[in-house]
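Q: Predicted model and sequence follow; I will ask about them next.
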Amino acid sequence: MALSPELQPIAARVDRDGWAMVSVQKDPADPESRLLFTVTVGMQEKFGLPELVLFGLNRTMAEGMIHNVAARLVKEKSWTDQPLRMDGVLEGEEVELRPVHDEHLGEVGAINIMIRRETGRPPLEGMIQVFWAGDDGRFPWDPESTDTFRDQPRLDMSWEKGKG
């Protein structure tokens, strides 16, 4: 199976730069459609870090935040597979990084999985979700949060009843 025409430019960017960002839109045919999430491809090989995924921000903010988070992770070598809080990542905002539960890798990591399989790269080992605080300044797991976080699903935990 060969890479689809949509994935060929992403694989070419990874070959050229070592990693790339991909934004997934609600309607890929409409460049103005709502952005669902942004994911990295290639950070695992280039930097020895899990791939990043970020939900619910516009393209400019998402790309800026991912660039800044990636730069800090590479510089500080601070990822230990445990939740990690970072401040000042974009416009003074605080973010928290959490590992994506294995249950969600097939869906949110689909682009990574396809590119890796078709280009002979190592399998996807894991992902980190970048969480940002809601309108109330709190994160989704804070029991005092009043934000609904509709655009920011929690992939750091299982959605199957009774699983961690």
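A: Yes, it's here.
Q: Only C-alpha atoms from now on, for both contacts and neighbour counts.
A: Fine.
Q: Now do the contacts for residue 89.
A: 65, 68, 69, 95 (Cα atoms under 8 Å, 6 or more residues apart in numbering).
Q: In three-state terms, label the most centrally placed residue in the chain for me.
A: The centroid of the chain falls nearest to residue 53 when counting by Cα atoms, centre = their mean (0.6 Å). Applying DSSP: H, G, I helix; E, B strand; the rest coil to residue 53 yields a three-state assignment of strand.
Q: Against that first model, consider the following:
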Amino acid sequence: MFDQPVCHCLLCVERDVELDEADLSTMRHVRERGWGIILIPEDEDGPGWAFTVGLWHTFRSPEAAMFGLRVEVMKNCLNTLADGVAAGRHLVADQARDDVIRNYSVVTKAVDTSWYRSLFGMALHFYQEPPLPFMEVVWPDAGGRYPWDPGATPKLRELQPSLWIPKDDHAPGPWTKLP
């Protein structure tokens, strides 16, 4: 797995930082369940996304992120995935998982750190001292094609960024417009 001997998160190290309701809610979820899910709904600027906070703290497994589905669907998928992590199925790059979406496999891809500030600010705040590992959970279209497969629809590629590619090298789209 990843080598980080000490966790510097908000739960493990007392800090002189003001905590808001979102911080307290995330901390409560991580204490009670081992992780929390942050939901970013779709808006006029682009698709929504969701990500975990706490898998690294609790299980030393990478955090997970999904993009482009309804946020409640992604929340359910990430909770299912996190349940698997809690049972010992840690996230590994380029791993096919059939325990996330019924009748479909997803693939986990290591996220390049150039995306972290744009997409995972809440996780960076929680952990205080990155880097921490993130995996993108990539889902296929109804035909089982992933965004990188020939014949995948352009919409599938728009809904899910290719976070394993550095942000500066990524094709322009809603994800690269994020600060």
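A: Now that the structure is in, tell me what you want to look at. Keep in mind the model is a prediction, meaning the values are calculated, not measured.
Q: Now compute the TM-score of the two chains, please.
A: After superposition, the two chains reach a TM-score of 0.78 (TM-score structural alignment, normalised by the length of the first structure), with 151 aligned residues with a Cα RMSD of 2.5 Å.
Q: quick one: the residue nearest to the centre of the first structure and residue 36 touch, right?
A: No: contact criterion Cα atoms under 8 Å: residue 53 of the first structure and residue 36 do not qualify, at 10.5 Å.
Q: Give me the next element, helix or strand, following the longest helix anywhere in the second structure.
A: Ranked by number of residues, the top helix in the second structure under DSSP state H is helix 71-86. Following helix 71-86 of the second structure in sequence order, the next helix or strand is strand 95-101 (DSSP states H and E).
Q: now that following strand and helix 71-86, what's the angle there?
A: 120 degrees (axes from the mean of the first three to the mean of the last three Cα atoms, to 10 degrees).
Q: what's downstream of strand 95-101 of the second structure, the next helix or strand?
A: Next along the chain after strand 95-101 of the second structure, taking DSSP H and E as the criterion, comes strand 104-110.
Q: Show me what that next one is packed against.
A: strand 95-101, strand 134-138 (3 or more Cα pairs under 8 Å, 6 or more residues apart in numbering; DSSP states H and E).
Q: Distance to residue 162 of the second structure added to those, as JSON lines?
A: Converted to JSON lines, those look like this (distance: least, Cα to Cα, whole Å):
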{"stretch": "strand 95-101", "distance to residue 162 of the second structure": "15"}
{"stretch": "strand 134-138", "distance to residue 162 of the second structure": "8"}
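Q: most neighbours per residue, which of the ones you listed?
A: Neighbour counts (mean count of other Cα atoms under 10 Å) averaged over each of these peak at strand 134-138, with a mean of 27.
Q: In the first structure, which residue range corresponds to it?
A: Taken onto the first structure by TM-score structural alignment, strand 134-138 of the second structure occupies residues 127-131 there.
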